[in-house]
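Asks: What follows is a protein structure lacking sequence information:
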């Protein structure tokens, strides 16, 4: 299937499907590796199927609360989204419709029940982190003839999630433009972009891409990765993240979400990986080198709220399933020097018994579900 080269000035509303994190050719490759019993894909497959139970039952709610300690129920949403994603992939690879039926039931339950996301300002984290996950499950499942819930899922995402994504980028919850850390912008960007693709809405898709390139908040690429260095002894650029002085959990989250944004765009023929001289790669190399225990340069970061004079070692060495996606593109497809990203990929894989895991494998709470994961199965390419 041909790619669709979109730009900010392109008003067409036709997208390649499937075309979020995974394209049709990806599933052909993945299925071939699994059927051949090839490693490390088979280990990755076994990790995924452990999260894809055809007897899974969801318990959707009408109002999701995040940030309201007395009413918080948002774990329902991220756990169900992760399950629907894993189930849809298991169906796509095996052809067993029992997994598609269960994934569809999860999505239908939420699309027929969810009316709003509420709570403190953290509600905007929920609108960002979980919308793209639901959209990715639906994008895969749209190829199943037995599922009739696509339009209802699209409607729910457009009426519950997108207005919050848009409002956050326009108003930032009434705060100064540099108040919210980059991860708040980025999670809402990847959901806005995903809903745009799922619902064939080029205006929405282009809104996300334009903000990535030139938005006012900290999630725009030149604010999210704002200071460049040349690595000592090489010509490799290293890019300091906006959250490097805060902690490494959020720093790595930012890099992971930039990878999602770029991968979703790439499957529509729009290469954000290469944007601004591969700036995402520079950010990945900086963050992952530091999280592997090596020193990196640092420049004092200042905004309206903080002055951070040193890089933070809080959560240093954090493990996220993110390196497979980034290294597959930069190191294998592009042939670029992505050595720290590769080493971090291997660090996570080796700590996961041979493959990246998925939701819940990196902690039972919200942080353990920030990435959909399973990158060894889904993104690993032959050298």
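Replies: Yep, that arrived. Source: prediction; values computed, not measured.
Asks: From here on, just use CA atoms for contacts and neighbour counts.
Replies: Noted.
Asks: And for residue 171, the neighbour number?
Replies: Neighbour count of residue 171, defined by other Cα atoms under 10 Å: 12.
Asks: And for residue 346?
Replies: 17.
Asks: My reading is that it lies in a helix. Confirm?
Replies: Yes - per DSSP: H, G, I helix; E, B strand; the rest coil, residue 346 lies within a helix segment.
Asks: residues contacting it?
Replies: Contacts for residue 346 (Cα atoms under 8 Å, 6 or more residues apart in numbering) come out as none.
Asks: how about a cut-off of 10 Å?
Replies: Shown in contact with residue 346 (Cα atoms under 10 Å, 6 or more residues apart in numbering): 323-324, 340, 352, 354-356.
Asks: same question, residue 277
Replies: Contacts of residue 277 by Cα under 10 Å, 6+ apart are residue 237.
Asks: next up, a second structure to put side by side with the first:
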């Protein structure tokens, strides 16, 4: 608790000037590029823009449903109500993107209405151990929506401070508690996605609240932590692919199921993008290990065989790669491909194939976001719209 108190107190002493704003998943330069593509009706960016603007979450008439306590996971007493949070968070984000592109205050006001509704209502997160997933996934997403709105003159400083308080007082303590105690379990008990989402949340909250200590702690955990969400613990085994010579990296959840194996890469991409936009090239860590992990998952989920090394999970030995949920397609791989192939110029051919197959499953042929996939939580694990937001080349 002493360390937690230190991190919270460091808020006031942080050096705000050290942060780039906006600087989580998107920078000012990114937003200018996106706006130009839309204004020029360039493809495929314009098609993805049209998909976003048709989403029911992205309408200025959207009405939030704030809850005092958000429950994820049955505690035997309270009904789970966390879909209200993830729907509203995605609405705030999509509306923020619309405002950034169109500069129409109706979308800014609608986004602010959602953020203010939750900051004036929500006091806690409850449920079973799944509450830590809610704190992580929706914490980093909420901070990203807020980061996009921080420059809007119609969102006054008092209301912004209320949102910061919600993130620091409700989400952050659970993020920190999980990463430092793993819910009173062995540090390897939980799967990597639990660590990843809570790391992404602390990092995002640190940037939005200008807390350098918080951001640095999350970055250090990603680089050197003891759980499976530390990058060197997540990468379980490296292989050299015959023919290409490229490295494929088996992630920690490969033997569990492919729904979670692909989720790992979406969350990993969010962490790396947030760090990159603050000047920390987390994409490059361990010789571009994020690419190696993406190539492994993408190759298997597009129908090709990959090597596998048994993994001793807390549920027992996993002796072969899991075929459960194989061919799962989820958003998040546009971001990975854009950085590794277009920014770094590396061979990301399997990631591209997976990206294209994922987009091909959509009637629009582009990456969707919350509301375009399943209505359950899995359809809202990533903020999406990567064709519009991250694609750099046709």
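Replies: Now that the structure is in, tell me what you want to look at. In this text the structure is predicted, and so the values were computed from the model without any measurement.
Asks: Just the TM-score for the two chains, thanks.
Replies: Laid over one another, the chains give 0.96 as their TM-score (TM-score structural alignment, normalised by the length of the first structure), with 374 aligned residues with a Cα RMSD of 1.2 Å.
Asks: For the residue mapped onto residue 342 of the first structure from the second structure, identify the helix or strand it belongs to.
Replies: Per TM-score structural alignment, the equivalent position to residue 342 of the first structure in the second structure is residue 352. Following DSSP states H and E, one finds residue 352 of the second structure within helix 349-360.
Asks: Repeat that for residue 203 of the second structure.
Replies: Going by DSSP H and E, residue 203 of the second structure is in helix 192-208.
Asks: and that helix, which stretch of the first structure?
Replies: With TM-score structural alignment as the criterion, helix 192-208 of the second structure aligns to 182-198.
Asks: most neighbours, which of the contacts of residue 346 of the first structure?
Replies: When neighbours are counted by other Cα under 10 Å, residue 356 leads the contacts of residue 346 of the first structure with 34 neighbours.
Asks: residue boundaries of the strands in the stretch 201-350 of the first structure?
Replies: According to DSSP state E, counting those that start in this stretch, the stretch 201-350 of the first structure carries its strands in the segments 225-230, 237-241, 301-302, 307-308.
Asks: so can I have JSON lines of the ones you listed showing distance to residue 116 of the first structure and mean neighbour count?
Replies: Putting the strands of the stretch 201-350 of the first structure into JSON lines (distance: least, Cα to Cα, whole Å; neighbours: other Cα atoms under 10 Å) gives the following:
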{"stretch": "strand 225-230", "distance to residue 116 of the first structure": "32", "mean neighbour count": "18"}
{"stretch": "strand 237-241", "distance to residue 116 of the first structure": "32", "mean neighbour count": "26"}
{"stretch": "strand 301-302", "distance to residue 116 of the first structure": "35", "mean neighbour count": "16"}
{"stretch": "strand 307-308", "distance to residue 116 of the first structure": "36", "mean neighbour count": "14"}
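Asks: In JSON lines, list the ones you listed along with distance to residue 367 of the first structure.
Replies: Formatted as JSON lines, the strands of the stretch 201-350 of the first structure follow (distance: least, Cα to Cα, whole Å):
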{"stretch": "strand 225-230", "distance to residue 367 of the first structure": "22"}
{"stretch": "strand 237-241", "distance to residue 367 of the first structure": "19"}
{"stretch": "strand 301-302", "distance to residue 367 of the first structure": "25"}
{"stretch": "strand 307-308", "distance to residue 367 of the first structure": "24"}
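Asks: show me the residues around the residue opposite residue 389 of the second structure in the first structure once aligned that make contact.
Replies: In the first structure, the residue matched to residue 389 of the second structure (TM-score structural alignment) is residue 378. The neighbourhood of residue 378 of the first structure, defined by Cα under 10 Å, 6+ apart, consists of 21-22, 26-27, 29-31, 41, 44-45, 48, 89, 324-325, 356.
Asks: Which one of these is nearest to residue 291 of the first structure?
Replies: residue 324 (15.9 Å; Cα to Cα).
Asks: In contact with the counterpart of that closest one in the second structure, which residues?
Replies: The alignment partner of residue 324 of the first structure in the second structure, by TM-score structural alignment, is residue 334. Applying Cα under 10 Å, 6+ apart to residue 334 of the second structure gives the contacts 266, 269, 351-352, 354-356, 358-359, 366-367, 384-392.
Asks: can we see that at 8 Å?
Replies: The contact partners of residue 334 of the second structure, taken as Cα under 8 Å, 6+ apart, are 355, 367, 386-387, 390-391.
Asks: Name the nearest of those residues relative to residue 10 of the second structure.
Replies: Checking the contacts of residue 334 of the second structure one by one against residue 10 of the second structure (Cα to Cα), the nearest turns out to be residue 390, at 33.0 Å.
Asks: Now do the closest residue to the closest one other than its chain neighbours against residue 271 of the second structure, distance only.
Replies: Of all residues not flanking residue 390 of the second structure in the chain, residue 335 sits nearest, at 5.4 Å (Cα to Cα, 6 or more residues apart in numbering). As judged by Cα to Cα, to the nearest Å, residue 335 of the second structure and residue 271 of the second structure stand 11 Å apart.
Asks: which one of these two has more residues nearby?
Replies: Set residue 335 of the second structure next to residue 271 and count neighbours by other Cα under 10 Å: residue 271 wins out with 27 against 24.
Asks: Need the nearest residue in space to that one, chain neighbours excluded.
Replies: Nearest non-adjacent residue to residue 271 of the second structure (Cα to Cα, 6+ apart): residue 200, at 5.2 Å.
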